[in-house]
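Trainee: no letters, just coordinates:
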């Protein structure tokens, strides 16, 4: 495997990955990968939050490679995503993860009117989750195995991942000239900044509010090590998400927050620049999360574009992370379906540990193609 010394080297990596991704498109087709079990992806075809990343990966691959098979796979998966829009019991605040890199991405590429309409419908569903008392977008719906207490708690729960979903609202505001979308997105981002980010610029995974009064209660984790620990993928979502909010609002406080979260992330990185699943984990602290590294790298590339005075520092750190992923975590072998090894989906629940993960693959490919002047579907 070639080691990236400068961004042009990524073209060699992308060339090596093309054949594998074409093979996967043929094999996986209209299934929806989640994480690998053994060498092969397990599927979640039930509208899970990761549903959009497989068609999105193919659309992103088409954007770079121009192979028609990638576009066909995206189109073949689209019908399932369209039908999901009738399932408000399934779709939650992660609707942005499903429809931003798919239909919004398709609209950006082709100007397709149907894709625009679908993305706007998804934006309406996201906006309708806004709690005006607490100024937050409710994260999760009810799940079958919920306890009564957890079901009640979720009515007032916000999670840091949400920052990656609200670009859908900012975009919808621009398209419709309706400020309501913008106001909801901005107020939600401010709530995340005020309550999920701690004083040392580490982050909670989730924060609970009283859903009736909007009163803040406390921070908690769902996938991190402990309530007061720093889950590395959540920190990566924060880096990328606040930078996206700045792109749309141009309010410097959001870019500054992205940079502070980035500095915390960078300072806690180990020698190989790929973090443990949780920066503060005492148990299983040797378990890596390559998906957190990929998300952070793509976010850092955006920060380096937005903050000119720190451009070189964040850009070079992104390259360093990508270099490590390419040299130690990448799999070009056809028998292992994921692009990246050693992701960690949900360690507390024993799910997807040291596995390939579809969103890790997506943001890894996104970082690579961004280095070759291909724009992210999440970015303005």
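Mentor: Yep, that arrived. Keep in mind that this is a model prediction, so the values were computed, not measured.
Trainee: going forward, measure contacts and count neighbours with C-alpha atoms only.
Mentor: OK.
Trainee: what's the first-to-last distance across stretch 77-97?
Mentor: Distance between the two ends of stretch 77-97: 15 Å, counting by CA to CA, to the nearest Å.
Trainee: second structure for comparison follows:
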């Protein structure tokens, strides 16, 4: 595989000539070194508390926690495993083991679809470094819990339970969200270690339905597709966390790039590669992608022709917030995707991922001044329509940023 920019960011697909060229190893080392005191602080703050999982910051700057059954619990132990992977410092491994083990009961969680995030980002990481046969069974049990939410009539895994909706429909009967693509890796793993094809079958069926019903003709994406659980018919489509139902929510697009790249890796089905490339090209070629490659929270926010069905106050958000988490997710996905495509596309995806990581490792996004004492990346957006977590650090932004840096380091070593 040919890699452009093996030592520096000399070639650039966008007009960024004024950027300072940095060797890859410096970007990786600088980011992990910046992370050390922040995560030491976070460990000190959460010592002996294995019931609340760090998620973000409150408005007053205090830590915001989510509980064990919430979707982001696996990212904190996953971050600790990423720190151990880079540093080989046993103290990070010890902490990673403790926080991973705290999630064990989640293997039986069937209340939502996020068990892949929760268990594969924790136990999935742990099995790479710790020879514990119990981890495999925990992950298989987690996969068994996830497939309980699969409907053969719909051909998808139900993301949320039936709940109140917005717009013309009062209820989401069987909602499926783009984020759900991120849980399929757990299912592929379960089939690979058990020899039982049911998990793989469910993952492929789900990916096919997502490809069919979430992706628009131009490879932009809807966030939510609501199905009739009896007929499997699409009832309506929405973009709940984006600007409008017709717009493209940046993190949702990133989830799609990542999820379809993973699905292609596991299946070698060219349809999934085509989907991943189409989503990636939409992301990278969009005229509203800033020169630093860190997207606004929604690609179409505020554009003529896009109208939200929620109360949007342009005075509160005169400048659209960025979403560093979307960039971190996309960067990690693009690095892997670049290994599956021909040279022209490979260079495009590889360069774009490196540009994203270069920006994220700059003082603008990296928490070098310890603006907050706990998280590595600044300027992420969780759910702007709900006025929740706007321009804040988010635990999953840190997780995918570190994952992308480790992927970049591995590519460099090859």
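Mentor: That came through, no problem. Here the structure is a predicted model, which is why all the values come from computation and not from measurement.
Trainee: and the TM-score between them?
Mentor: Scored against TM-score structural alignment, normalised by the length of the first structure, the superposed chains reach a TM-score of 0.91; 370 aligned residues with a CA RMSD of 2.3 Å.
Trainee: check contacts around the aligned residue in the second structure for residue 243 of the first structure.
Mentor: Residue 243 of the first structure maps onto residue 261 in the second structure, with residues paired by TM-score structural alignment. With contact set as CA atoms under 8 Å, 6 or more residues apart in numbering, residue 261 of the second structure has these partners: 272, 273, 276, 333, 336, 337.
Trainee: next: residue 76 of the second structure.
Mentor: Contacts of residue 76 of the second structure were listed using CA under 8 Å, 6+ apart, and they are 53, 54, 99, 395, 399.
Trainee: what is the neighbour count of the third one?
Mentor: So that's residue 99 of the second structure. Here the number of neighbours of residue 99 of the second structure (other CA atoms under 10 Å) works out to 26.
Trainee: kindly report the same for the last one.
Mentor: When counting by other CA under 10 Å, one arrives at 26 neighbours for residue 399 of the second structure.
Trainee: what residue in the first structure is paired with it?
Mentor: Structural alignment places residue 399 of the second structure opposite residue 362 in the first structure (criterion: TM-score structural alignment).
Trainee: just to revisit the earlier point, among the contacts of residue 76 of the second structure, which are located in helices?
Mentor: Counted as lying in helices by DSSP state H, out of these, are 99, 395, 399.
Trainee: just give me the match in the first structure for residue 122 of the second structure.
Mentor: Aligned partner of residue 122 of the second structure by TM-score structural alignment: residue 102.
Trainee: the first structure: helices as residue ranges?
Mentor: For the first structure, the helices identified by DSSP H occupy 10-28, 53-65, 68-84, 95-99, 105-110, 113-127, 148-154, 167-176, 179-195, 232-249, 252-267, 290-306, 311-324, 358-370, in order along the chain.
Trainee: of the contacts of residue 261 of the second structure, which stay in contact in the first structure?
Mentor: Listed in the original numbering, those still in contact in the first structure are 272, 273, 276, 333, 336, 337 (both residues aligned by TM-score structural alignment, their matches' CA atoms under 8 Å).
Trainee: could those go into a markdown table alongside neighbour count and distance to residue 365 of the second structure?
Mentor: Rendered in a markdown table, the data for these read as follows (neighbours: other CA atoms under 10 Å; distance: CA to CA, whole Å):
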| residue | neighbour count | distance to residue 365 of the second structure |
| --- | --- | --- |
| 272 | 23 | 32 |
| 273 | 22 | 31 |
| 276 | 27 | 26 |
| 333 | 28 | 19 |
| 336 | 22 | 23 |
| 337 | 26 | 24 |
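Trainee: from those residues, which is closest to residue 67 of the second structure?
Mentor: The shortest separation between residue 67 of the second structure and any of those is 27.6 Å, and it belongs to residue 333 (by CA to CA).
Trainee: nearest spatial neighbour of that closest one, chain-adjacent residues omitted?
Mentor: residue 258 (4.6 Å; CA to CA, 6 or more residues apart in numbering).
Trainee: so that neighbour touches residue 331, yeah?
Mentor: No: counting by CA atoms under 8 Å, residue 258 of the second structure stays clear of residue 331, with 9.1 Å between them.
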